[in-house]
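Trainee: Everything below, folded, please.
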Amino acid sequence: MPTQSNNAPNTDTTANAQPQSHPYLGMWVTGDGRIRQELLPTGRYDEARGIRRSAYQGRYRVTGTHINYWDDTGFTADGTFVDSDTLHHGGMIFYREKS
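Mentor: Predicted coordinates for the structure are as follows:
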């Protein structure tokens, strides 16, 4: 996920996380299953890469079909929900995990 951008100031990401209510909550996974990103209702996300759990964590905000991320390490990124089951983020395509 480390994509640097200037969309937001580097602030205390834990304190600034806001509860989120949108249709995109839940687990998103790349087609090969290597990257898994969970959007939590607390306004936080947790991303696993390969066998590395919680490789990236931070806060996020969804506005319409756009998502902004502020990683706890200071990176920022964004993405777009193409439809209810597809997220384009960081040059990758994520799919909603079906239960």
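Trainee: Every contact and neighbour count from this point should use C-alpha atoms.
Mentor: Noted.
Trainee: For the chain, which segments count as strands?
Mentor: Along the chain, counting by DSSP state E, strands occupy 26-30, 35-39, 44-49, 52-63, 66-71, 76-83, 86-89, 92-96.
Trainee: any chance of the ones you listed in a markdown table, plus distance to residue 13?
Mentor: Below are these laid out as a markdown table (distance: least, Cα to Cα, whole Å):
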| stretch | distance to residue 13 |
| --- | --- |
| strand 26-30 | 20 |
| strand 35-39 | 15 |
| strand 44-49 | 9 |
| strand 52-63 | 6 |
| strand 66-71 | 7 |
| strand 76-83 | 11 |
| strand 86-89 | 20 |
| strand 92-96 | 23 |
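Trainee: for comparison, sequence B:
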Amino acid sequence: MQPNHPYVGLWVTDDGHVRHELLPNGRYVEARGRRERAYLGRYEVTGTHIEYWDDTGFTADGDFVDPDTLHHGGMVLRRQPGDSTSGR
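Mentor: Presented below is the predicted three-dimensional model:
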């Protein structure tokens, strides 16, 4: 179980193509374009750094540069306000 941290929620690229949902249970769901559940896996946040482990074995990481901006894999994702979108 991922401890509570301020980054749980939905993160989206400016063009809306990539969407990461960081769930409070330490799991994530990544959507790409029309593929709503393109990638699933777990994550851990340490300070402002995030590590991802996809269920297929792929790994990635990123950094939160401020409370509303995530740099990940050459992309910039921004926090989306509102409720969690889990269960898509």
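Trainee: picking that back up, of the strands of the first structure, which is nearest residue 14 of the first structure?
Mentor: strand 52-63 (6.9 Å; Cα to Cα).
Trainee: Tell me the residues of the second structure aligned with that closest one.
Mentor: Under TM-score structural alignment, strand 52-63 of the first structure corresponds to residues 35-46 of the second structure.
Trainee: contact partners of the matching stretch?
Mentor: When contacts are defined by Cα atoms under 8 Å, 6 or more residues apart in numbering, stretch 35-46 of the second structure is touched by residues 2, 5, 22, 26-32, 50-55, 88.
Trainee: so which of the strands of the first structure gets nearest residue 15 of the first structure?
Mentor: Between residue 15 of the first structure and the strands of the first structure, the tightest spacing by Cα to Cα is seen for strand 52-63, at 9.3 Å.
Trainee: Could you pull out the buried residues of the closest one?
Mentor: 56, 57, 58, 59, 60, 61, 62 (16 or more other Cα atoms under 10 Å).
Trainee: Please apply the same query to stretch 3-12 of the second structure.
Mentor: Residues of stretch 3-12 of the second structure classed as buried: 7, 8, 9, 10, 11, 12 (neighbour count, 16+ other Cα under 10 Å).
Trainee: Could you export these as CSV, including distance to residue 62 of the second structure?
Mentor: Below are the buried residues of stretch 3-12 of the second structure laid out as CSV (distance: Cα to Cα, whole Å):
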residue, distance to residue 62 of the second structure
7, 12
8, 14
9, 15
10, 15
11, 12
12, 14
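Trainee: ok, residue 19 of the first structure to residue 92 of the first structure distance?
Mentor: According to Cα to Cα, to the nearest Å, residue 19 of the first structure and residue 92 of the first structure sit 26 Å apart.
Trainee: Kindly report the same for residue 51 of the first structure.
Mentor: Separation of residue 51 of the first structure from residue 92 of the first structure (Cα to Cα): 18 Å.
Trainee: higher neighbour count, these two?
Mentor: residue 92 (13 against 9; other Cα atoms under 10 Å).
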